[in-house]
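fold the following and give me the result.
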Amino acid sequence: MIRIILLLVITSVFAWPVTAAVRIKDVADFDGVRGNDLVGYGLVVGLDGTGDSFRNAPFTEELLSGLLERLGTNVTDDALRSKNVAAVVVTAELPPFARSGSRIDVGVSTIGDAKSLLGGTLVMTPLKAADGNIYAVAQGSLISGGISATGEAARVVEGVPTAGTIPSGARVEREVAFNFPEIENIRIALRNADFTTAARIEAAINRDFNRSIAATQDSGTVIVRFRDLGDVSPAHVLGRIENLLVEPEDRAKVVIDHRSGTIVMGEHVRISSVAVSQGNLTLRVSEAPLASQPNPFADGDTVVLPRSSAELANEPGIGFVKLPGDASLGDLIEGFNALGVAPRDMIDILKSIHAAGALHADLIVE
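Model (predicted):
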């Protein structure tokens, strides 16, 4: 007998934040105080036979040939048969106000058919920004993020051996031009745009400095006018501002992650008057094949005749439970508990409540 229960089996975890005061630098960024993404293309050498095959990755052969020529060695294509080399893409982030000579971390990922970067060394690789200029140079031994073992007829892989990192693997060669001490004002950009949060940031800054130096431009921007304070250091002012406490506001949201079965609800989620019922639908299919045999000493073959039976049953569930109008998150959970709803069914019920127009929150499904 095969029993198929037509339910979405997903484990759900509920969490909701408690509103509390947080620092401004935890909810907003300062205009100009930002990093820059860098990218480069290079070679990893010293692999134990797990590098690119030149037949499937001809760009690796071209890159290796060019590297050897720059080092004063001329080779032909037939001489390049090494499997200890892999072509990689190198990524990094240039921090704000990074100075020439400082070091930054880099990430390395293969782009060919290399099996593993374990034990490899990245050869000097220039890292460029979006403007095409070189801002850092990376080189060093990799720390791989996985393990790979290969035999004659089997291969075991744990983690991601085709990607790795080099802590402090790049040295900054060019600085980003930004005359921070000469700025007239600075914009505070909220990570989650909200008029209420922007107004609270404005009020907190003006209250702390005892003068009107901050103004809300829109739901995501607050402008701070430094020069209204006189001849002061912008760095000292921002250091004072970023530690001021505010209570952030946000839209009511319900976030559902299908992959992990996680449900996260904000504290401002509200439910209109709605009735909910939940039950189970069970389909049972059984097989009882019948063998048909010929008479003794008669010509013929034994034939197996299929015989199936199917039964569809709607198991009794809990009746309708009505949630009152303007129900809070606690009321919603109590309603689920009253229904005896298993965590695996809550995602479907939330979607249905939202489709009925009774869930007053943004439903985000990932």
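
only C-alpha atoms from now on, for both contacts and neighbour counts.
Fine.

pull the longest helix from this structure.
Determined from DSSP state H, the single longest helix within the chain is helix 195-209.

packing partners of the next helix or strand after that helix?
The element immediately downstream of helix 195-209 (helix or strand, assigned by DSSP states H and E) is strand 214-218. Identification of packing neighbours for strand 214-218 by 3 or more C-alpha pairs under 8 Å, 6 or more residues apart in numbering; DSSP states H and E yields helix 195-209, strand 221-225.

buried ones in strand 214-218?
In terms of neighbour count (16 or more other C-alpha atoms under 10 Å), strand 214-218 has its buried residues at 214, 215, 216.

is it possible to get JSON lines of those residues that adds distance to residue 204?
What follows is the buried residues of strand 214-218, written out as JSON lines (distance: C-alpha to C-alpha, whole Å):
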{"residue": "214", "distance to residue 204": "9"}
{"residue": "215", "distance to residue 204": "11"}
{"residue": "216", "distance to residue 204": "12"}
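
how many neighbours does residue 5 have?
By the criterion of other C-alpha atoms under 10 Å, residue 5 has 12 neighbours.

that one against residue 312, yeah?
No. The pair residue 5 / residue 312 is not scored as a contact, 10.4 Å apart, by C-alpha atoms under 8 Å.

overlap in contacts, these two.
Listed contacts common to residue 5 and residue 312 are 281, 282, 283; contacts here mean C-alpha atoms under 8 Å, 6 or more residues apart in numbering.

look up which helix or strand the second one falls in, please.
Which is residue 282. strand 274-287.

part of a helix, is residue 337?
Yes. Counting by DSSP: H, G, I helix; E, B strand; the rest coil, residue 337 falls inside a helix.

another one to check against the first:
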Amino acid sequence: MRLKDLGRFLGRRDNMLVGYGIVTGLAGSGDSPRNQATRQAMANMFSQFDLTVPQDQIQSRNVAMVLITATLPPTANMGDKIDVNVTSTGDARSLAGGTLIMSPLRGPDRRTYALAQGPVAVGGYSFNANGNLRQKNHPTVGIVSSGGTVEYPVRSELSADDGYLTFVLKNPDSMTAERVASQINHSIAPGTASSLDAETVKVRIPYARAELNAYVSRIEDLSVIPDQSSRVVINERTGTVVSGGDTRISPVTISHGDIRVSVDTEFSASQPENVGIAGRGVRSLVIGNSDLAVEEGAQRIAYSFPHTTVSVLVSSLSQSHVSTRDVIAILQSIKAAGALHADIVVQ
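From the prediction side, this is the model:
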């Protein structure tokens, strides 16, 4: 894999932006008049155009107050376009057909880095009539494609004061970090890089700072075989098992039985005769008769050969028509027995 896919240079990062605004043009699916924040936001917007409208006179359901989020890339110039996401903060039913009015997007330093405006694409709907509701996806969440305009340029500083670049791995691993440093030293020059820990690799920058971008792109294009730890990921809700093809299993014998318990209940009613003559307090009696049946199926036995992998074992169990739930239970039992040489991650 390329180093560009394994990690990043410290200092090159995305920046989060957030703001709030108003979506207008909704067909009666916006915030209700009892939403005071929406009425105050509308009054503040009108005041910017020399219109004085009291909050109690704003009763329209064609507007909705939204929060706006966006991601600013590591390098951005004035005029660059970015996508923005809008989410309803009030009781609006849908943002479909609405338009976001110009709103500032700020960073953690409270500086306005972008302005957002444009039509909102929802990708869903919500219709309600006479208590019948039809909804698709989440109509209170939308996106304004290329709706943000960068107003303040951003530059990422890669070089440090000590004259070294810092390469950070996405998945920390000591062997992978050592391989990265070795590959850089082999391709650039001996002594150029050294691994500090399982996540960080220090790279000496060239003397000509003007060639820093070409130097970084050359390093990111280098290929390294990353080392991976053996893991088996199990999702018990969906019955999904994911593992590496080379995850090893020691010789083990599996004996997995199947016991089924079923309960059948039959209800019968005792109807008294001459109910009208007997008077009040006389009613039918419902009696339930339960039948409990226990069935023990044939025992399934699977043998693993020496140096077996999880993929071979799962494939063999699937050919034997073993359910995914049983496969999960078998893998957990093998791990408990110490025969599965991998970490089990249960989601």
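
dump the helices and strands packed on strand 214-218 of structure 1 to a markdown table, plus distance to residue 114 of structure 1 and mean neighbour count.
As requested, these are arranged in a markdown table below (distance: least, C-alpha to C-alpha, whole Å; neighbours: other C-alpha atoms under 10 Å):
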| stretch | distance to residue 114 of structure 1 | mean neighbour count |
| --- | --- | --- |
| helix 195-209 | 49 | 19 |
| strand 221-225 | 46 | 21 |
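
show me what the strand holding residue 282 of structure 1 is packed up against.
Here strand 274-287 of structure 1 touches strand 2-5, strand 308-323, going by 3+ C-alpha pairs under 8 Å, 6+ apart.

measure residue 124 of structure 2 to residue 147 of structure 2 for me?
19 Å (C-alpha to C-alpha, to the nearest Å).

more neighbours: which of those two?
Between residue 124 of structure 2 and residue 147, residue 147 has the larger neighbour count (other C-alpha under 10 Å), namely 21 against 16.

counterpart of that one in structure 1?
Alignment note: residue 147 of structure 2 maps to residue 169 in structure 1; criterion TM-score structural alignment.

element containing that match, please.
According to DSSP H and E, residue 169 of structure 1 maps onto strand 155-172.

give me the distance from whichever helix or strand comes after that strand to the chain's centre.
The helix or strand immediately downstream of strand 155-172 of structure 1 is strand 185-190, counting by DSSP H and E. Centroid displacement of strand 185-190 of structure 1 relative to its chain, using C-alpha atoms, centre = their mean, to the nearest Å, is 26 Å.

which residues of structure 2 does strand 185-190 of structure 1 align to?
Strand 185-190 of structure 1 maps onto residues 164-169 of structure 2, going by TM-score structural alignment.

once aligned to structure 1, how far is the matching stretch on average?
When structure 1 is superposed, stretch 164-169 of structure 2 averages 1.1 Å from its matched positions, counting by mean C-alpha distance after the TM-score superposition for structure 1.

hmm, who's touching that stretch?
Taking C-alpha under 8 Å, 6+ apart as the rule, stretch 164-169 of structure 2 contacts 6-10, 158-159, 177, 199-205.

one more time with 7 Å
6-10, 158-159, 199-205 (C-alpha atoms under 7 Å, 6 or more residues apart in numbering).

one more: stretch 210-225 of structure 2?
Stretch 210-225 of structure 2 has contacts (C-alpha under 7 Å, 6+ apart) with 1, 2, 3, 4, 179, 180, 184.

specify which member of these is nearest to residue 327 of structure 2.
Distance to residue 327 of structure 2 across the contacts of stretch 210-225 of structure 2 (C-alpha to C-alpha) is lowest for residue 1, with 32.1 Å.

ranges for the helices of the stretch 201-347 of structure 2?
212-220, 275-278, 310-319, 324-336 (DSSP state H, counting those that start in this stretch).

OK, contacts around the nearest residue to residue 227 of structure 1 once chain neighbours are set aside?
Counting by C-alpha to C-alpha, 6 or more residues apart in numbering, residue 227 of structure 1 lies nearest to residue 184, which is 6.1 Å off, once chain neighbours are set aside. Listed by C-alpha under 7 Å, 6+ apart, the contact set of residue 184 of structure 1 reads 225, 226, 227.
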